[in-house]
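Participant: Need a 3D model of the sequence below.
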Amino acid sequence: MMNLDISPKAVKPLSYLEMDDLETQEKVISLGKKLVSSLQQKDPDQVTTWMINYLSEQIERAKDGACEQAKKDCFETILQLWESHSTFPNGTRPFESFESISKALDSLNPESHIPRYYHQRDSNEPKNLDESDNWVEIAKRIDGTARTLITFMFEQAVLVSSSEETKEWINTLAGTIKSNEVNFILRFHAEKEPDEIENRVKNLTKRINNLEAFERLSKSIRHSLNEELRNLK
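Facilitator: The predicted model follows:
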């Protein structure tokens, strides 16, 4: 059950919208309708049912040429409801299929330049490498390769989680509210400009080269593991 007070007195504007802009008004109304439709997808509890009815009534009042205050109350209610969309029941949350991806990204952060497992030593240290240092260098390369693989897997996860419903939400939100979820999805999924395509090609080529280098390294590591196993036997 969602615990949300969206009575007119409790609602505060989340951003300043051009209320005289008819296009903006239509977009906000469309967002309200989309929220109502989303909440109706599962059997709603009593509070959710009240919320659906309350918002539907406000939308009708705003559409029927009601006073400016009625329109303002409607828009602010829609914006307030969107602010709380992460508390919607399971099966009704916008972009719900991306939640696990986002949480994993927060934890793993594959785009960070800081190694996940290995932290670079002071660059002022002597650079005369012995055999142990060579193994450390291998560890650094594996760390970079792991990040390459993780980033690719997240990109694929976003692609397979996208649907017509995802596109509808993105289009509905366009021109109304800044959404971190939309930015997150478009970061992986947006149609790219020519210069972005060129950078993408360079990044993909670099990833492939890293993986090929890792394949060569893995053979060396496997050889060492097999050698140790033979010695133990």
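Participant: From now on I want contacts and neighbour counts done on CA atoms only, so please keep to that.
Facilitator: Will do.
Participant: I'd like the distance between Pro44 and Ser220.
Facilitator: With distances taken as Cα to Cα, to the nearest Å, Pro44 is found 58 Å from Ser220.
Participant: So between these two, which is more surrounded?
Facilitator: Pro44 (16 against 12; other Cα atoms under 10 Å).
Participant: Is that one in a helix, a strand, or coil?
Facilitator: When the structure is reduced to helix, strand and coil (DSSP: H, G, I helix; E, B strand; the rest coil), Pro44 reads as coil.
Participant: next one: Thr92
Facilitator: Three-state assignment for Thr92 (three-state DSSP): coil.
Participant: how many other residues sit next to it?
Facilitator: 20.
Participant: residue contacts, it?
Facilitator: Thr92 makes contact with 38-42 under the criterion Cα atoms under 8 Å, 6 or more residues apart in numbering.
Participant: And for Arg61?
Facilitator: If a contact means Cα under 8 Å, 6+ apart, then Arg61 has 70-71 as its contacts.
Participant: The structure of the following sequence is requested for comparison with the preceding one:
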Amino acid sequence: MVSLDRSEAVVELGKRLVTQLKVDSHDILSSWMAHHIAKLIDNVEKSSGESEAIEECSQAILSLWEHRAALPEHSRPLGQLEPIMRTLSALGVNQEEYHFYRPALREAAIADVDDATKEWLDLAIGLDYSARLLIRYALRSAAEKTASESESWVKLAREAGANEGADCRVVRFILDSDEEENEEKDIQAALEEKLTKLEGFVALANELVGNLKAELEAIKA
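Facilitator: Down below sits the predicted model:
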């Protein structure tokens, strides 16, 4: 049973869902759901806090929220995040394992080799980390505006005790600060580590660019 403390947030979530469903006024299912939820909310407001009306309304709203991915595209809360979600899932930037060439990098991390080789292997592992940083930065930059606009949905869903789902986690991933990611680390040390790894990435990229240009010039000659 939904507690009275949460019921107001649930009703507010329901009102926003009704507004969202009315965006696509030509969709019969959306119009029907909007009318149904609006009627249940009206019953709650007229019942002066009757528990049965609150429970029926809350369950309908929370169920609709949980199945929001099945709603028509133009009526879907947080639907604008779906391209970001697909990209984030495909790239797997939140995983703790190595992203690129996983078996090779796993072996490289424990390899017993000479110092010069070990230095190159460590650089390869560092590049994997740097690539993930750059991917996260690109995704956050691409979705920052959308995530900011969606933040109110996430906050309201949390207050209502609703099932947040993957789209809400994406919003938090985009908007959360590095301090939260490194809550058990010294923030300055974490930033310095990122900077060092990225500088190494840039240096090696520039070296490779130089080599490729030299090869191209040799071919042209």
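Participant: what's the TM-score here?
Facilitator: Overlay of the two chains. TM-score (TM-score structural alignment, normalised by the length of the second structure): 0.79; 212 aligned residues with a Cα RMSD of 3.0 Å.
Participant: coming back round to it: which among the contacts of Thr92 of the first structure gets closest to Asn210 of the first structure?
Facilitator: When the contacts of Thr92 of the first structure are ranked by distance to Asn210 of the first structure (Cα to Cα), Ser38 comes first, at 43.3 Å.
Participant: Aligned counterpart of the closest one in the second structure, please.
Facilitator: When the second structure is aligned by TM-score structural alignment, the residue opposite Ser38 of the first structure is Gln20.
Participant: how close does the residue most central in space within the second structure sit to Ser51 of the second structure?
Facilitator: Centre of the second structure computed as the mean C-alpha position; nearest residue by Cα atoms, centre = their mean is Val170, 1.4 Å away. Between Val170 of the second structure and Ser51 of the second structure the computed distance is 34 Å (Cα to Cα).
Participant: Would you format the contacts of Thr92 of the first structure as TSV with secondary structure, neighbour count and distance to Ser30 of the first structure included?
Facilitator: Output for the contacts of Thr92 of the first structure, formatted as TSV (DSSP: H, G, I helix; E, B strand; the rest coil; neighbours: other Cα atoms under 10 Å; distance: Cα to Cα, whole Å):
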residue	secondary structure	neighbour count	distance to Ser30 of the first structure
Ser38	helix	16	12
Leu39	helix	23	14
Gln40	coil	15	15
Gln41	coil	13	17
Lys42	coil	12	20
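Participant: Could you see which of those carry over to the second structure?
Facilitator: Retained in the second structure (both residues aligned by TM-score structural alignment, their matches' Cα atoms under 8 Å) from the contacts of Thr92 of the first structure: 38-42.
Participant: just so I have it, where are all the helices in the first structure?
Facilitator: Assignment of helices within the first structure using DSSP state H yields the ranges 22-39, 46-63, 68-83, 99-108, 131-161, 164-173, 180-189, 194-232.
Participant: winner for burial among those?
Facilitator: helix 68-83 (a mean of 20; mean count of other Cα atoms under 10 Å).
Participant: That helix maps to which residues in the second structure?
Facilitator: Residue correspondence for helix 68-83 of the first structure in the second structure, counting by TM-score structural alignment: residues 51-66.
Participant: ok, and what's touching that stretch?
Facilitator: In this structure, residues lying in contact with stretch 51-66 of the second structure by Cα under 8 Å, 6+ apart are 1-2, 7, 10-11, 13-14, 17, 37, 40-41, 43-44, 47, 162-165.
Participant: Now the aligned residue in the second structure for Thr92 of the first structure. Nearest residue, chain neighbours left out?
Facilitator: Alignment note (TM-score structural alignment): Thr92 of the first structure maps to Ser75 of the second structure. Spatial nearest neighbour of Ser75 of the second structure, chain neighbours left out: Leu21 (5.0 Å); criterion: Cα to Cα, 6 or more residues apart in numbering.
Participant: still on that earlier bit, would you check how far apart the match of Thr92 of the first structure and Arg68 of the second structure are?
Facilitator: Applying Cα to Cα, one obtains 9 Å for the distance of Ser75 of the second structure from Arg68 of the second structure.
Participant: And Leu121 of the second structure, by the same measure?
Facilitator: Counting by Cα to Cα, the gap from Leu121 of the second structure to Arg68 of the second structure is 46 Å.
Participant: which residue lines up with the residue nearest to the centre of the second structure in the first structure?
Facilitator: For Val170 of the second structure, the equivalent position in the first structure is taken to be Phe184, counting by TM-score structural alignment.
Participant: Thank you kindly, that will do.
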